[in-house]
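Chemist: got a sequence here, can you build the structure:
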Amino acid sequence: MSQEPVRTLYINGEWRSANGSGSFAVTDPSTTEIIGYASDGGRAETEEAIIAAQAALGPWSSTTAYERAAVLSKAHALLRERHEELAQLLSQEQGKPIRAARTEVTYAGDFLSWFAEEAKRIGGVTIPSARADQRFITMRQPVGVVAAITPWNYPISMITRKLAPALAAGCTAVLKPAAQTPLLAAATIRLFEDAGVPAGVLNMITSQRAAEVGDTLVESPIVRKLTFTGSTAIGKMLAAKAATTLKRVSVELGGHAPFIVMPDADPVRAAKGAALVKFLNTGQACISPNRIYVHRSLYETFLATLEQRVGALKVGKGTTEGVGIGPLIDNRATEKMESQVGDAREKGARVVIGGRRIAVDGLDGENFYAPTVLADVTPEMLISSEETFGPIAAVAPFDDEDEVIRLANDTEYGLAAYLYTNDLSTAIRVTERLKFGMVGVNDINPTSAAAPFGGVKASGLGREGGYEGIDEYLDTKLVGIAV
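Modeler: Okay, the predicted model is just below:
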């Protein structure tokens, strides 16, 4: 236990410790060494944060859009100044390779910049009336106090993707970041604090008691909006509890993305794309392709290229330059890789490369898993139905379009899908038939702060980013005027 008071709770503009000074250790997943401590907030502190957000709502929502935009722009400028510092902390605390960490910090800044501008575009409309003596207009107003719960796999960009539109809309918020990455969350909140966000507008509860804090947020009648990114199981549970107070809900949940390589595609280009997106963030991304379907005529060429690309990936500590595969977040995640690969092997899959937990020279951590390619994967295998969230590429051949679309859509998830083809008609036809919220056509990164992000089915509700992103934090008020 740390000897000095740990102050990572941010309530009503003050950094403070948890009641009773409870705290928990934060570890580097590369080594499992303790790198810091975070305050372990609970129900009482969460209730204080909610009250602070409610008190700040009136004054903050009364500011002009230009004033709110200026604060977000200042936060973006500060992020750019602290870019490398934030990236290094992200890499150490979460294990993300430093190059990817730098990319994520930039992406986080994009949301600050985008929603600073979107704040100025909040407007209503006029609507014709059937009565000559009546006029209709609409107003867009902040929904109120927002509860934001963010994940560990993208620990800074998911914070700004939620808080930037909330603040731009005139809402106040209580953030509950993942217990694995509270130090980066605190550094992110300091950006807002130093940019001039008033006391109470933003509040944060770091905690390893996720259920206690989450229940307090969703059960509170003061909180009018829940935004959550995480597992489908937890998202469903939170949404059900939020229904008791009829909160607005947006949830971005799990994924099981198909990656389809049509017979007219370039198999080498497709394999290079698959290697880049599959092993991004060590495979710990909700849009990571879980099922790779390659037309049988291209199958062996695709596998050979994928094996070559995966074999060149360097495994190691995230903060080491040149590393492409960092550690998984914890031992439970690594055990899941072992389980999926073991199941696939037993049911006939071929391990092309990898397929085992590995040790990295000079590190004592046990969370490293070799980047893996499985061939001849079938629907009966666990990896075909269960989200992997790790560095395993599962590849299967297919023979015709109807077959691959049936396989691709055969999942409860509907977040992202990928399609490689050189034929425009095929691109349009297959995209229309895929039941997913986002489709990348010959594109492994169909995301941007300026574009809507989100899924269908069990992958979530609502959209983040784009002009739709700020709508999630606004209510529409109709005004009828007799003239």
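Chemist: rest of the way, CA atoms for contacts and neighbours
Modeler: Fine.
Chemist: ok, which stretches of the stretch 1-150 of the chain are helices?
Modeler: For the stretch 1-150 of the chain, the helices defined by DSSP state H, counting those that start in this stretch occupy 43-61, 65-81, 83-94, 98-118.
Chemist: now the ones you listed in TSV, please, with extra columns for mean neighbour count and distance to N19.
Modeler: TSV is the format used below for those (neighbours: other Cα atoms under 10 Å; distance: least, Cα to Cα, whole Å):
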stretch	mean neighbour count	distance to N19
helix 43-61	20	7
helix 65-81	21	30
helix 83-94	23	25
helix 98-118	23	31
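Chemist: redo those as TSV? Include distance to Q308.
Modeler: Shown next, in TSV, are these (distance: least, Cα to Cα, whole Å):
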stretch	distance to Q308
helix 43-61	50
helix 65-81	36
helix 83-94	26
helix 98-118	21
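Chemist: quick one, which of the ones you listed is nearest to S23?
Modeler: Proximity of these to S23 was assessed by Cα to Cα; the nearest stretch is helix 43-61, lying at 13.2 Å.
Chemist: give me the neighbour count for P446.
Modeler: 17 (other Cα atoms under 10 Å).
Chemist: doesn't it fall inside a strand?
Modeler: No. The assignment for P446, made by DSSP: H, G, I helix; E, B strand; the rest coil, is coil rather than a strand.
Chemist: relative to V277, how far out is it?
Modeler: 11 Å (Cα to Cα, to the nearest Å).
Chemist: also this sequence, please, to line up against the first:
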Amino acid sequence: MSLQELLTKAYIGGSWRAGRGGTFPVYDPATGEEITRVADCTVEDLDEAIEAASEAYSSWRHTTVKQRATLLHKIQVALLDNKDTIATTLTRENGKPKAEAAGEVMFAASFFEWFAEETRRQYGETIPSAAATKRMITVRQPVGVAAVITPWNFPIAMLARKVSAALAAGCTCVIKPAEDTPLVALAFAKVCESVGVPVGVVNVVPCSRGRVQQIGSRLCESPKVHILSFTGSTAVGKWLYSRCGSTLKKVSLELGGDAPFIVFPSANMDTAIAGTMVCKFRNTGQTCVTANRIFVHESVYEEFVSRLAKTMDSELKVGNGLDLGVNQGPIINQRQLERLDKMVRETVSAGAQVVRGGASQGGLYYAPTLLTGVTPDMALAKNEIFGPVAPIIKFSTEEEVVSLANTTDRGLAGYFYSNDLSQVWRVAEALEVGMVGVNEGLLSTCEAPFGGFKHSGLGKEGSKHGLDEYSNLKYICFGV
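Modeler: Okay, here's the model as predicted:
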């Protein structure tokens, strides 16, 4: 199979189609140049995709777990075989460094391997009966058609995390990729076609920004869609959640984060600095689990800031993600860049000091930025940053910093560095987040559940729990 040519048409019911709305441009954020134009699908196109998925579900749901596992393994292998090509496409439309893009493709493949194995472990249970004349069991069955709405920051990884679980459970999919990054989703559709995924089981319906609300509404309101899975902003997630009420479909939401990153006095400073670098600057800071508010104890504050600044100088290189050695790409689009710049300017105007960076570098590039003197009431401490900006907040006590960490309506991830064993247990349990990194800045893996508390979403992705979102638990009672 070859993915050398960019795929630009929608993939609906096993065929490649133009969109009824014409086409829309996809830009390279590193250069500002148009890469290509992609099918702009309308509600009518979407309805055909939903119908194709619904028809395919009637047979796909009855495939054996071994058949599904075989196909999922084939998708895994095909993704890895085409890693370089998909990674190049990902870098061109998203801007992330090529090495990170290649890592994302491997990460995506890992979910198909994981759920190929987990599909054979969708166990039910036997329930001891209080009545001698009854026998009780439970079984798991697929939900139905899954609507999958994916983000631009990890366009192949987030697609894979959702679709692998859906297919393993026996669901079919209609995928709506982010308008900034539809090309890797279409490449994924080609992968599915090449390995023999049945017609209609996977459908990809791209659309322009102007049609997003219409497409989202139809996915929410269609009675033939039985679960909606979305990764993106909290505001959009709430809107989608409210629209799903009319059909009472299942909803899985992975929404915005506001991750605290805490450095206690007992922390190993080498480990804490390394963790900050990977947690803050991976994907140019454009991740939902990035270190958003960096709290550093007053006793190690000056050392931490000095060492972090020097490490940023020596390790971060800004530029086109296709260029050798670059590890900081552009911001995804002008809208996001302006939002980031506004927050930094407001924070500096409120009294924060710029240690490194603090300004745009032309085009969509933003200098890796380090700010000190940040307080919890400043703009960067109250909003999800989504950029290469590290605001440092000083704290005095454990009680104070835990309170500050939890003073947010979001609770996706949290991190802290400490070698005090008692403190490790106290803080890990006290943080109001779905995932905690203790002396570790990278959390995501196919084996562990990914998801948050509060306004950071509903449900879990990955792990054995990822199948729960796409299956229903049925109780069967036998009279004997």
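Chemist: quick check: which of the helices of the stretch 1-150 of the first structure is nearest to A25 of the first structure?
Modeler: helix 83-94 (11.3 Å).
Chemist: helices or strands next to the closest one in the packing?
Modeler: helix 98-118, helix 182-194 (3 or more Cα pairs under 8 Å, 6 or more residues apart in numbering; DSSP states H and E).
Chemist: could you check the angle the last one makes with helix 83-94?
Modeler: Our comparison of helix 182-194 of the first structure with helix 83-94, counting by axes from the mean of the first three to the mean of the last three Cα atoms, to 10 degrees, yields an angle of 150 degrees.
Chemist: and helix 182-194 of the first structure, what's buried?
Modeler: P182, L183, L184, A185, A186, A187, T188, I189, R190, L191, F192, E193 (16 or more other Cα atoms under 10 Å).
Chemist: centre of the chain versus it, how much separation?
Modeler: Here helix 182-194 of the first structure is found 18 Å from its chain centre; the criterion is Cα atoms, centre = their mean, to the nearest Å.
Chemist: other residues contacting it?
Modeler: Applying Cα atoms under 8 Å, 6 or more residues apart in numbering, the contact partners of helix 182-194 of the first structure are 8, 13, 26, 36-38, 71-72, 75, 78-79, 86, 89-90, 93, 155-156, 159, 177, 202, 204, 206.
Chemist: hmm, try it at 6 Å
Modeler: Defining contact as Cα atoms under 6 Å, 6 or more residues apart in numbering, one finds that helix 182-194 of the first structure is touched by A75.
Chemist: any idea which of the helices of the stretch 1-150 of the first structure gets closest to Y418 of the first structure?
Modeler: helix 98-118 (20.7 Å).
Chemist: what is the burial count for the equivalent of R356 of the second structure over in the first structure?
Modeler: In the first structure, the residue paired with R356 of the second structure according to TM-score structural alignment is I353. Applying other Cα under 10 Å, we find 19 residues neighbouring I353 of the first structure.
Chemist: next one: A164 of the first structure
Modeler: A164 of the first structure, neighbours per other Cα under 10 Å, totals 30.
Chemist: out of everything not next to it in sequence, what's closest to it?
Modeler: The shortest distance from A164 of the first structure to any non-neighbouring residue, by Cα to Cα, 6 or more residues apart in numbering, is to L112 (5.5 Å).
Chemist: give me the distance between that neighbour and I222 of the first structure.
Modeler: 26 Å.
Chemist: could you do A77 of the first structure as well?
Modeler: Taken as Cα to Cα, the span from A77 of the first structure to I222 of the first structure is 32 Å.
Chemist: A164 of the first structure now?
Modeler: In terms of Cα to Cα, A164 of the first structure sits 20 Å off from I222 of the first structure.
Chemist: what do you get for H83 of the first structure?
Modeler: Relative to I222 of the first structure, and taking Cα to Cα, H83 of the first structure is found at 35 Å.
Chemist: rewinding a little: of the buried residues of helix 182-194 of the first structure, closest to L415 of the first structure?
Modeler: Minimum distance to L415 of the first structure across the buried residues of helix 182-194 of the first structure is 25.4 Å, recorded for A185 (Cα to Cα).
Chemist: tally of neighbours for the counterpart of Q284 of the first structure in the second structure?
Modeler: Per TM-score structural alignment, the equivalent position to Q284 of the first structure in the second structure is Q286. Neighbourhood size, Q286 of the second structure [other Cα under 10 Å]: 21.
Chemist: residues in the second structure aligned with stretch 245-255 of the first structure?
Modeler: With TM-score structural alignment as the criterion, stretch 245-255 of the first structure aligns to 247-257.
Chemist: buried ones in that stretch, by neighbour count?
Modeler: Quick answer for stretch 247-257 of the second structure (16+ other Cα under 10 Å): K249, K250, V251, S252, L253, E254, L255, G256, G257.
Chemist: please apply the same query to stretch 255-275 of the first structure.
Modeler: Quick answer for stretch 255-275 of the first structure (16+ other Cα under 10 Å): 255-263, 265-268, 270-275.
Chemist: break down the stretch 301-450 of the second structure into its strands, ranges please.
Modeler: Shown for the stretch 301-450 of the second structure, the strands assigned by DSSP state E, counting those that start in this stretch span residues 353-356, 369-372, 389-395, 410-411, 413-417, 435-438.
Chemist: can you name the residues of the first structure that the last one overlays?
Modeler: When you say that, I think you mean strand 435-438 of the second structure. Against the first structure, strand 435-438 of the second structure falls on residues 438-441 (TM-score structural alignment).
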